[in-house]
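Asker: Sequence plus the predicted model coming up.
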Amino acid sequence: MLQTDLWKRVVIWGLVALGIYFALPNAFYTRVEMHNDAVKAIEKQGSTAELEAQAALWPAFLPSGLVNLGLDLRGGAHLLAEVRVADVYASRLETLWPDVRDALRPERDSVGTVRLQPSNPLELRVKISKPEGMEKALEVVRGLAQPVVSLTGAGSTDLEVNGVDDELIVTLSEAERQAMDERTVRQSLEIIRRRIDAVGTREPTIQRQGTDRILIQVPGIGSTAELKAIIGTTAQLTFQPVVGRGSDKDAVAGVGNEVLPAGDEEGLFYTLEQAPVVTGEELVDAQPTFDQNGRPAVNFRFNPSGARKFGDYTANNIGSPFAIVLDGEVISAPVIQSHIAGGSGIITGNFSVEESTNLAVLLRAGALPAALDFLEERTIGPELGQDSIDAGRVASVVAGAAVLLFMFLTYGLFGVFANIALIINIAMLFGVLSMIGATLTLPGIAGIVLTVGMAVDANVLIFERIREELRTAKGPARAIELGYEKAQSAIVDANLTTIITAIILFVMGSGPVRGFAITLGLGIVTSVFTAIFVTRLMIAMWFRRTRPKTIEV
């Protein structure tokens, strides 16, 4: 009667102790947060007396995981960005021209000379001087097509090549466009995540919405302008051959060329070949440094493919200028003095130390594959966040106090046991949230408040069942045992449906809805555990010590 094996008692109290242990840092939130920030700063930039003092605010042997506060509780910046996926089509066709030219060059006897023609950004037009060789030209260029790498595009190729009179028209296939859209948004998502992580913000929310939109919420950032400065710069680095230079920005560049301004010299413009030799996508590392004159610069290193192309070009063009272009500006145009092997080099310009450091961060994170249009931007001040915390705290305290009072007045001593289990339940919930590094938002607080209300539901079922068993003249011990046994199936059924609902909300929802689903789902698990196991264990311990002849529920 009311016997529990020793190992079960150890497991139950062990889980309770672990939950309280990991929840403990949240009771000293500001102190632990300062400790965590100081430890991260020491790892990145070395130790100082001030950082050591902040790190000592919390003992190293205790856990330091916190329930992170979301945007609506801490304040910060919110952006909804749309990725210009169409820009990637034009860029892809632009880089295709050298391949088409090189493929047709050996067939000059059949197709004649090859010239790039003006066209809209979604197609590549190439004119051949011998229209009778169109079939051969089509065959050669179609040989450049590659299979589309996607599940939906299986069996398709990436290029569509047609001939009209003496012109070849190359476009991207529909399957390739869909695959590129998917790759572009995924790449943008990852690069935005890297850039935001690089500046050390706390628990940002970066999620895809729809087919081409990205939601960005970063707590602790002072304004959307600050956030846009971090993620909005494309940092597209290219290395392009120089055709000429001058002071006329409206100079006729010619087909396949473009005119770009010099970033460090006003009034100077360079005419460059549009097709780059190497792009920033082939960079594997970039670090701030100083050049031979002690001025801030950036060291860079290419991957094997980029290093090979970079080395081949420099070997074949010694004595020619070579432009380094960043976001549409020529930041440097050195003359190639010798073959540059190894795939590494240095970018010089009129940089400050801060600018060279930021440029290195952007290049390491990678170039955004397409520009972003910001459709929605919102800043939430820290004061509003604090108001939300205060309101959530009041709601939680009022809900908790009302439930505790109701349980005590209704069930007496058994209500006290349920109240202790409720407090343990909340502590365990915060412990689990801290362990998984969850972010708490206002809807999350609503989930906790709802959990407080639902936590005693299982105890109400159990206690009412014990009352019924006592009315059938069973002894106290047997009534308690039967009350737990017969109420268990109803408790599991009721809470299982709620957990299924929480899972659906988590899978189908986004942002705040997910926060609500997480706290609700975890709260149900901890409340069922405390109701079925913890209260039963407390009642059994009390019963074995007092051995009452009758009990009042």
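Answerer: Structure received. Numbering: from 1, shown residues only.

Asker: CA atoms for contacts and neighbours, from now on please.
Answerer: Noted.

Asker: Can you report how many residues lie near the closest residue to residue 149 other than its chain neighbours?
Answerer: Spatial nearest neighbour of residue 149, excluding adjacent residues (CA to CA, 6 or more residues apart in numbering): residue 179 at 7.2 Å. If you count neighbours by other CA atoms under 10 Å, residue 179 ends up with 18.

Asker: Look at residue 199 and say how many residues are nearby.
Answerer: The tally of other residues near residue 199 (other CA under 10 Å) stands at 11.

Asker: Residue 22 versus that one, what's the distance?
Answerer: For residue 199, the distance to residue 22 (CA to CA, to the nearest Å) stands at 27 Å.

Asker: just to revisit the earlier point, contacting residues around the residue nearest to residue 149?
Answerer: By CA atoms under 8 Å, 6 or more residues apart in numbering, the contact set of residue 179 is 148, 149, 150, 153.

Asker: Put this next to the first one:
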Amino acid sequence: MLQISTWKRVVIWGFTALILFMAVPNLFYGRVESHNDAIKQIDAAGETPELAAAAAGWPSWMPSGLVNLGLDLRGGAYLLADVQVADVYADRMNGYWPEVRDVLREKRDTVGSIRRVDGPADELHVRIANPEAMAEAIAAVREISRPIVSIAGAGSNDIEVRGQGDVLIVSLSDAEKTATDDRTLRQSLEIVRRRVDEAGTREPSIQRQGETRIIIQVPGLGSAQELKDLIGQTAKLTFHGVVSRTSDATAEPGPRNFIAPSMNEAGTYYILESDYVVSGEDLTDAQPSFDQNGRPAVSFRFDPTGARKFGDYTAENIGSPFAIVLDNEVISAPTIQDHIAGGSGIITGNFTIEESTQLAVLLRAGALPAEMTFLQERTIGPELGQDSIEAGRVATLVAFVAVLVFMALSYGLFGLFANIALIINVGLIFGLLSIIGATLTLPGIAGIVLTIGMAVDANVLVFERIREELKTARGPSRAIELGYEKALSAILDANITTFITAAILFALGSGPVRGFAVTLGLGILTSVFCAIYITRLLIVSWFERRRPKTIEV
């Protein structure tokens, strides 16, 4: 006999109602989106009458999760960036110099005096006074090498050491370069994501492509140039001792020094010490603020290590200038008036409020480990996104209506039950997309259209099985029960294999492929749920009320 206990009915309808309730905000997309944006701005900058009015546009007790629209539906900015991973090699060599210097100084009795000399950016060249002791110097430096922490470089060391005349040469091993390239790209991905998130943009897509490239898609952004301005800078902040100031751009800086232009004074250049005192990596916070004259500035705070180094340097160099350098340009070069303890300070310059805010965002997010060059850039207008939405809507409606008509004509009353379940199924898909915060793209709409076509497959299997059971002169109750029992294995087999395909697409794909896989996978889950529980519950409820002697499927 057909029987579904009361508690099962309550659980099924309760679960369905909850998911459909979560999908409701998508019916009022504009109002809910304005409400969510206003709440974020109130949390970040405080409440204003305009923000309060926007926040009140949607009840606080209602869910506010939305299906985010992707770049092809909303419009926005697209960039393909290539990370110059080789730039990191020079920084690695500069970082090795103190260790190499200390090791060779311990061998001064045999090696003699040492001096770093110029060489290729990815190599460290050290001239020793006693070339006969080169073998001993090489052995000493090799002792500071470290094993590479990666599967590909297992058993290898991070540096290679060799001699050439009286010059000892240190370089990264090939395995370490490969590992460094991978770390550089991963770090660049994370920093780009943090910068975009700091700017408050909605649902960006930031993905790795190949060995050195990154795809960045930000829906709703006005232009690709705006996105480039946000992420294109390395934002490398350093503090250097000042050797001198000059107006000659071709002046010789001298050994272990470099020349940098002033950001605010045209024609002014500073000769600075190459070794910085502290860097942006020591920062823990940076916020836009105002200086004592009310001009826009950026306040910063160092971590304990950076605060100690900065405090020691200012205590030892009172009366001397020091330069604040951003991406090899001197923001300002104040004179140290007193010991600066506490690890906090302020960066002043000819900033606008927007510039100081953007600089604070860049410094908080951290410095890109390497420069990025942009190979492709596109700005997709919102009208193109709207065209995509309309095309997707038409395709969905056509598929939806065609399936409804087919089921009604093919299976009569049972087809109507399947149609009700299909409508609920689409609502469940959008509810789940809202809950997980998924981004809907044009391929995602294709996944929903495909799901609509596939959703009735399970019902077709059940109804055809019921027809077969009715031909054996079984009663309608027993026919319905056996129809569901015997069709269950076929339903599960078909949908599990399709779900595995969707999972593989999600794991191995990227961008649009993942969007298609997400909607297809969720559609399979909701389709099976509706076929096994919703349609069956509707049929059982009808059967209990009417108690028909015969049924037509």
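Answerer: It's in. Predicted model only: the values in this text are computed from it and were never measured.

Asker: hang on, the earlier thing: could you say which helix or strand contains the counterpart of the residue nearest to residue 149 of structure 1 in structure 2?
Answerer: Aligned by TM-score structural alignment, residue 179 of structure 1 pairs with residue 179 of structure 2. If you go by DSSP states H and E, residue 179 of structure 2 is part of helix 174-198.

Asker: How about the secondary structure of the closest residue to residue 33 of structure 2 other than its chain neighbours?
Answerer: Spatial nearest neighbour of residue 33 of structure 2, excluding adjacent residues (CA to CA, 6+ apart): residue 66 at 7.8 Å. Counting by DSSP: H, G, I helix; E, B strand; the rest coil, the backbone at residue 66 of structure 2 sits in coil.

Asker: ok, residue 66 of structure 2 - how many residues close by?
Answerer: Quick note: residue 66 of structure 2 (other CA under 10 Å) scores 26 neighbours.

Asker: Residue 23 of structure 2 too?
Answerer: For residue 23 of structure 2, the number of neighbouring residues by other CA under 10 Å comes to 25.

Asker: out of everything not next to it in sequence, what's closest to it?
Answerer: Excluding the flanking residues, the one nearest residue 23 of structure 2 by CA to CA, 6+ apart is residue 431, at 4.0 Å.

Asker: same deal with residue 346 of structure 2?
Answerer: Using CA to CA, 6+ apart and skipping the chain neighbours, the partner closest in space to residue 346 of structure 2 is residue 299 (4.3 Å).

Asker: separation between that neighbour and residue 289 of structure 2?
Answerer: Distance from residue 299 of structure 2 to residue 289 of structure 2, counting by CA to CA: 6 Å.

Asker: Give me the buried positions along the biggest helix by length in structure 1.
Answerer: Longest helix in structure 1, counting residues (DSSP state H): helix 476-508. Going by neighbour count (16 or more other CA atoms under 10 Å), the buried part of helix 476-508 of structure 1 is 476-477, 479-484, 487-488, 491, 495, 498-499, 502-503, 505-506.

Asker: same thing with stretch 252-267 of structure 1?
Answerer: 253, 256, 257, 258, 259, 260, 261, 262, 263.

Asker: now stretch 168-187 of structure 1
Answerer: Residues of stretch 168-187 of structure 1 classed as buried by neighbour count (16+ other CA under 10 Å): 168-173, 175-181, 184-187.

Asker: Which stretches in the stretch 51-200 of structure 1 count as strands?
Answerer: 68-69, 76-83, 114-117, 124-128, 159-164, 167-172 (DSSP state E, counting those that start in this stretch).

Asker: quick one, the longest one and helix 174-198 angle?
Answerer: Interaxial angle, strand 76-83 of structure 1 versus helix 174-198 (axes from the mean of the first three to the mean of the last three CA atoms, to 10 degrees): 160 degrees.

Asker: how about strand 76-83 of structure 1, which residues of structure 2 does it hit?
Answerer: Using TM-score structural alignment, strand 76-83 of structure 1 pairs with 76-83 in structure 2.

Asker: Quick check: residue 378 of structure 1 is in a helix.
Answerer: No. Counting by three-state DSSP, residue 378 of structure 1 is located in no helix; its state is strand.

Asker: Would you confirm that residue 260 of structure 2 contacts residue 331?
Answerer: No. Contact criterion CA atoms under 8 Å: residue 260 of structure 2 and residue 331 do not qualify, at 10.2 Å.

Asker: which residues of the stretch 201-350 of structure 2 fall in strands?
Answerer: Using DSSP E, counting those that start in this stretch, the strands found in the stretch 201-350 of structure 2 span residues 205-209, 213-219, 237-246, 257-261, 269-273, 278-279, 283-290, 296-302, 322-326, 329-332, 344-348.

Asker: Compare those strands and report which one is nearest to residue 193 of structure 2.
Answerer: Evaluated over the strands of the stretch 201-350 of structure 2, closeness to residue 193 of structure 2 peaks at strand 205-209, with 6.7 Å, by CA to CA.

Asker: can you pull out the helices in the stretch 301-450 of structure 1?
Answerer: Secondary structure of the stretch 301-450 of structure 1 (DSSP state H, counting those that start in this stretch): helices located at 304-316, 353-365, 382-411, 413-436, 442-471.

Asker: Can you convert those helices into CSV and add a column each for distance to residue 544 of structure 1 and mean neighbour count?
Answerer: Converted to CSV, those look like this (distance: least, CA to CA, whole Å; neighbours: other CA atoms under 10 Å):
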stretch, distance to residue 544 of structure 1, mean neighbour count
helix 304-316, 74, 17
helix 353-365, 64, 20
helix 382-411, 20, 16
helix 413-436, 15, 22
helix 442-471, 17, 21
